[in-house]
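In: predicted model and sequence follow; I will ask about them next.
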Amino acid sequence: MSTLTKDVLVEMIRDKVGYPVKEAKEILEIILEEIKLRLEDGKDVKISGFGKWTVKEKRARPGRNPHTGEKIEISARRVVTFHPSDKMRDQVNRNQSND
């Protein structure tokens, strides 16, 4: 199984829609950049039938270095989570059971 990369997506857009590679790449970059900008602003991104990305705030908390056992402070940060839509989850599970 190969990894789905930006280059593969560009080729798919080119093949399925007939756009030249340069235009297909620009379209993909615009979409990805818009998603990134929304997430940077702390906004959710929802694509119907696909899923939803959400930014969550994590508080600072105590932790431990797994190599040395030393106690450390894990700093506060934001994390992005993805939740697939019910439709996506059902489709993935349906395809899994066919293997």
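Out: Ah, there it is.
In: when you work out contacts or count neighbours from here on, use the C-alpha atoms and nothing else.
Out: OK.
In: helix, strand or coil: sort out residue 72 for me.
Out: Here residue 72 is strand, with the state taken from DSSP: H, G, I helix; E, B strand; the rest coil.
In: got a list of what it touches?
Out: Each residue near residue 72 by Cα atoms under 8 Å, 6 or more residues apart in numbering is listed here: 62-65.
In: ok, second structure coming up, stack it against the first:
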Amino acid sequence: MAIVKSKLLKQLSNNYPNFLKRDLEKFTNIILEEIKKALKRGERVELRGFGIFSTNIQKARISRNPKTGEKVNTPEKKTIHFKMSKDLFKKLNNNEE
């Protein structure tokens, strides 16, 4: 089951009833936009205790269409790489909370 932004906002509003829902939504949108902008600039985003987001450049290459077998030129593109923190790794694998 994936977590979507609406469920995240609902959980935040339950945990922090003193904040208005629209303020929590603005806060969440600002954080996500800043992460997107930093990755677009090629910067690394580190969230302590969670992980690191960075971009990798995938080189241009000649790939193959699996349906027809035809060769296709694939241009260079950026991909996102995520490396989880040791704390998150331990929590996932040792069932800690």
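Out: Good, I have the coordinates. From a predicted model like this one, the values you see are computed outputs, not experimental measurements.
In: TM value for the aligned chains?
Out: The TM-score (TM-score structural alignment, normalised by the length of structure 2) is 0.91; 95 aligned residues with a Cα RMSD of 1.3 Å.
In: quick one on the thing from earlier: just give me the closest of the contacts of residue 72 of structure 1 to residue 91 of structure 1.
Out: In terms of Cα to Cα, no member of the contacts of residue 72 of structure 1 lies closer to residue 91 of structure 1 than residue 63, at 37.9 Å.
In: surely the closest one touches residue 69?
Out: No. If you go by Cα atoms under 8 Å, residue 63 of structure 1 and residue 69 don't touch, sitting 9.3 Å apart.
In: so the two - more neighbours on which side?
Out: residue 63 (13 against 9; other Cα atoms under 10 Å).
In: for that one, give me its contacts.
Out: 71-74.
In: and the longest helix seen in structure 2, what other elements does it pack with?
Out: The single longest helix within structure 2, with elements called by DSSP state H, is helix 21-40. Other elements packing on helix 21-40 of structure 2 under the criterion 3 or more Cα pairs under 8 Å, 6 or more residues apart in numbering; DSSP states H and E are helix 5-15, strand 45-47, strand 51-58.
In: run the chain-centre distance for the second one.
Out: Meaning strand 45-47 of structure 2. 10 Å (Cα atoms, centre = their mean, to the nearest Å).
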